[in-house]
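Student: only the shape, not the letters, is given here:
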């Protein structure tokens, strides 16, 4: 089943840019300055790439196909519709993939199957730009702004910009556990009714990997809305969990009290770098992506410092190929601009290197990216179904399209294999002989 938000209301050009609130979305409401040369080059690159990809491209209206179709195929191909081709190519000429995302927010392109189009693009990411032109990449991309650095103050602001949007917003598409990370399903494909049990299965696996049981002292880096802390406390653990999101902390405290474990869980508004003490177990779920490469040594150093002798750290982390980490570490992307400021997805190599430098050893490493693709599909479909509720919370159409693109873009990353998600166990080296898989 494919669910997609309705396209933005269009003006005579076929786009909805004139309806975008310029105060909230200034770079979406107006076209960027771009030279005719850059726009022309971008058009040639895009049209060349589209001709080689297994998708159909339509321009103007929804019924006028461009002759950019691969040979020999009666199979159904996803359709990308250019509602304002001139604006689309101008944005890409000026800002590359940031422009691609802003063009979607402005309604300058649409798709009958957004995830499939993005999966095609993600699966052919290395082929989109001709080899001789890849060396010019730096001329097309923007560097991350200094304000995105995850200093102690910067991290607080970056977390606020995503996680403090509204607890009610996240509740529209997450399952009742309010777990905002990949689930582990009993079987695939899954349906929405499977999601709460799949989230508990994921949490329980991490707690098992960390050796959590009665009397375990556990610190969690990144509280979320408290579900992992609750399940750890129900096992008899004593939990100290930290977050930088005030909204998440307030709701987590209520949920922990409602679960009857407030006497065993402390929720602190605290940066992980300022944590003190030692613990039998450290657990951190999809938090390293918000740290930034400059602070990976501080993150793994904190994990090592907090881990008592013989203790175990269980991390869940999204990963991408190491070459892409190197390409994007300093690049300002659409995701870093609009969704996760200051964030960077690590590679397995980066995790292994940075953890080893901190005196930690990887003793377990398993991935299940196909489960994240299913998790994101369920979130996206629920978000689209309840888009009227999101609008009632005060979020406009540009936000709806931004969030749909974010969820679809992420799902496509996992479906194409460009992204993975892994559960990793680290020790301080006190447990020789364990297998690293």
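Tutor: Nice, thanks for sending it over. If you're wondering where the values come from, they're calculated on a predicted model, not measured in any experiment.

Student: could you use CA atoms for every contact and neighbour count after this?
Tutor: Noted.

Student: which residue ranges form the strands in the stretch 301-437 of the chain?
Tutor: 307-319, 331-332, 361-367, 420-427 (DSSP state E, counting those that start in this stretch).

Student: what does the first one rub up against?
Tutor: What that stands for is strand 307-319. Applying Cα atoms under 8 Å, 6 or more residues apart in numbering, the external contacts of strand 307-319 come out as 206-207, 209-211, 278-289, 303, 345-348, 419-428, 430-431.

Student: from residue 167, how far off is residue 295?
Tutor: Residue 295 is 28 Å from residue 167, where distance means Cα to Cα, to the nearest Å.

Student: spatially nearest residue to residue 378 (excluding sequence neighbours)?
Tutor: residue 192 (6.1 Å; Cα to Cα, 6 or more residues apart in numbering).

Student: could you give the number of residues near the one you found?
Tutor: 15 (other Cα atoms under 10 Å).

Student: could you do residue 410 as well?
Tutor: The burial count for residue 410: 22, using other Cα under 10 Å.

Student: quick one, what contacts the residue nearest to it when sequence neighbours are not counted?
Tutor: Excluding the flanking residues, the one nearest residue 410 by Cα to Cα, 6+ apart is residue 376, at 7.3 Å. Residue 376 sits next to 182, 407-408, 410-411 when contact means Cα under 8 Å, 6+ apart.

Student: 10 Å - rerun?
Tutor: 173-174, 180-183, 382, 406-412, 414 (Cα atoms under 10 Å, 6 or more residues apart in numbering).

Student: cross these against helices and list the overlap.
Tutor: Counted as lying in helices by DSSP state H, out of the contacts of residue 376, are 173, 382, 406-412, 414.

Student: okay, pairing it with this:
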């Protein structure tokens, strides 16, 4: 899964080893919701953007201005923000999501200095808490267009930094960007993913339904249903030569091989490659599946079908043409393409394509979400491929993320035993909840998109 948000500022990114050493957690180190409490002292070498809030005259002024802006926005939202002095802001009633301020001044300094990046960093630091983090973030996601006054939105390009050059997804940078997320630890991902090790939206049979009714036991089957639909749409069967861009941990390659396909799958994650190869060999499909540590741009050969699940989000805005040109180049006559892509509204995509965000800094360097319109435009302008069919399933992603979030929290102590400290765990929880909030609010969607060349053959 690749998610990006759309506002804020940041300094240099942390790398994938800044999670800190394993720690022994006493009961007092955990919040009532089972989330690790932020430590009283945070190591500045591990977490330079989190250990201390910004200070100095400039930070004080920016913090006070941000605080006034935040309070003004909150007064219009269906939310309750509770302060240490007993005051409460927001239009929410007794059942509304509650955001509890622990250190208001630090919170304001962080958002004054770093916008929405500061919102995430302040949660990582423990400056605020929420009993239902996803619900709080959903309120913000639903109001993203009005949180910042329009005159200040127009000044976005003057104060938001561009993506650091070393994080642009040029070939020399892409493996590092991918590694910083996917090479964290296979054991980490296994703590909250289901037995298929699928890290993308599931497709729940009969619809996602109310989130509270989707059970963990249904997730593996729903992940396989998602994969099977993509394979069906791409026409994958006995004898199909299939290219998979983005291996994950091998479930799609396994299911394609079981159909009799020959699979060439590419990844830039050495951790994913190792586990995928292990799973494929154990299933007896090593002779049908090749998992290569290779950039998609370097793929050669000809394939009857191309499938790519939530990979385009890691490609980067400026590289979408070459992504689709590569698919176009290797696709055999009569071949089909099926991709699964997280999408955002086209207007927001255009407004934020140069922004550097909390998700970039801490989760997915170099990532960016396309819009459906962008995918259609890029393929029409740069390839012979045309979008033929698409299906939105954002509610299914919200359900998937809730299950991941619950599993991650339930296994938080085990995650700590792997060496991921409290700040990392709060960061990861914020990421999962922020992502779920995007889908629950309708701000984000996920699409299964089918492409072919029928128009070019007329």
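Tutor: That came in fine, so what should we check first? Nothing here was measured: the structure is a model prediction, and the numbers come from that model.

Student: how alike are these chains, TM-score-wise?
Tutor: Between these two chains, after superposing, the TM-score reads 0.93 (TM-score structural alignment, normalised by the length of the first structure); 420 aligned residues with a Cα RMSD of 1.7 Å.

Student: can you tell me the element the aligned partner of residue 97 of the first structure in the second structure falls in?
Tutor: Here residue 97 of the first structure is matched to residue 116 in the second structure, going by TM-score structural alignment. Secondary structure assignment for residue 116 of the second structure, by DSSP states H and E: helix 104-125.

Student: how close does that helix sit to the first structure?
Tutor: When the first structure is superposed, helix 104-125 of the second structure averages 0.6 Å from its matched positions, counting by mean Cα distance after the TM-score superposition for the first structure.

Student: what about residue 259 of the first structure, neighbour count?
Tutor: If you count neighbours by other Cα under 10 Å, residue 259 of the first structure ends up with 14.

Student: hmm, residue 231 and it touching each other?
Tutor: Yes. Counting by Cα atoms under 10 Å, residue 259 of the first structure does reach residue 231; the two are 9.4 Å apart.

Student: state the number of residues packed around the corresponding residue of the first structure for residue 443 of the second structure.
Tutor: Taking TM-score structural alignment, the alignment pairs residue 443 of the second structure with residue 418 from the first structure. Other residues within reach of residue 418 of the first structure, judged by other Cα under 10 Å, total 19.

Student: which residue is the nearest non-sequential neighbour of residue 418 of the first structure?
Tutor: Spatial nearest neighbour of residue 418 of the first structure, excluding adjacent residues (Cα to Cα, 6+ apart): residue 320 at 6.2 Å.

Student: quick one: residue 385 of the first structure from residue 339 of the first structure, how far?
Tutor: 21 Å.

Student: what residue in the first structure is paired with residue 319 of the second structure?
Tutor: Under the alignment (TM-score structural alignment), residue 319 of the second structure maps onto residue 295 of the first structure.

Student: can you tell me which residues contact its match?
Tutor: By Cα under 10 Å, 6+ apart, the neighbours of residue 295 of the first structure are 149-151, 273, 288, 301.

Student: again, only this time at 8 Å
Tutor: Taking Cα under 8 Å, 6+ apart, we find residue 295 of the first structure in contact with residue 150.

Student: quick one: it from residue 301 of the first structure, how far?
Tutor: 10 Å.

Student: next one: residue 279 of the first structure
Tutor: 14 Å.

Student: higher neighbour count, the two?
Tutor: Higher neighbour count among residue 279 of the first structure and residue 301: residue 279, with 23 against 19, using other Cα under 10 Å.

Student: hang on, the earlier thing: contact partners for the residue nearest to residue 418 of the first structure?
Tutor: Listed by Cα under 8 Å, 6+ apart, the contact partners of residue 320 of the first structure are 345-348, 418-420.

Student: just put those residues in TSV and tack on distance to residue 217 of the first structure.
Tutor: Listed next are the contacts of residue 320 of the first structure as TSV, based on distance: Cα to Cα, whole Å:
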residue	distance to residue 217 of the first structure
345	29
346	28
347	29
348	28
418	36
419	32
420	30
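
Student: residue in the second structure matching residue 312 of the first structure?
Tutor: So, by TM-score structural alignment, residue 312 of the first structure is matched to residue 336.

Student: do you know how far its match is from residue 227 of the second structure?
Tutor: Distance, residue 336 of the second structure to residue 227 of the second structure, using Cα to Cα: 15 Å.

Student: closest to the centroid, which residue in the first structure?
Tutor: Closest to where the C-alpha atoms of the first structure average out (Cα atoms, centre = their mean) is residue 410, at 5.8 Å.

Student: quick one: the helices in the stretch 201-350 of the first structure?
Tutor: With DSSP state H, counting those that start in this stretch as the criterion, the stretch 201-350 of the first structure has helices at 227-234, 246-258, 296-306, 322-328, 334-338, 348-357.

Student: nearest to residue 59 of the first structure, of those?
Tutor: Among the helices of the stretch 201-350 of the first structure, the nearest to residue 59 of the first structure by Cα to Cα is helix 334-338 (23.5 Å).

Student: mind listing what's buried in that closest one?
Tutor: By neighbour count with 16 or more other Cα atoms under 10 Å, helix 334-338 of the first structure contains the buried residues 334-336, 338.

Student: for these, which one is nearest residue 49 of the first structure?
Tutor: Lowest distance from residue 49 of the first structure to those (Cα to Cα) belongs to residue 334, with 20.0 Å.

Student: the closest one and residue 321 of the first structure: what is the separation?
Tutor: Residue 334 of the first structure is 19 Å from residue 321 of the first structure, where distance means Cα to Cα.

Student: so how do I select the buried members of the contacts of strand 307-319 of the first structure in ChimeraX?
Tutor: To isolate the buried ones among the contacts of strand 307-319 of the first structure in ChimeraX, judged by 16+ other Cα under 10 Å, type:
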select :206,207,209,210,211,278,279,280,281,282,283,284,285,286,287,288,289,303,345,346,347,348,419,420,421,422,423,424,425,426,427,428
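
Student: find the nearest non-adjacent residue to the counterpart of residue 175 of the first structure in the second structure, please.
Tutor: Matched by TM-score structural alignment, residue 175 of the first structure corresponds to residue 194 in the second structure. If the residues on either side of it in the chain are set aside, residue 194 of the second structure comes closest to residue 220, at 5.8 Å by Cα to Cα, 6+ apart.
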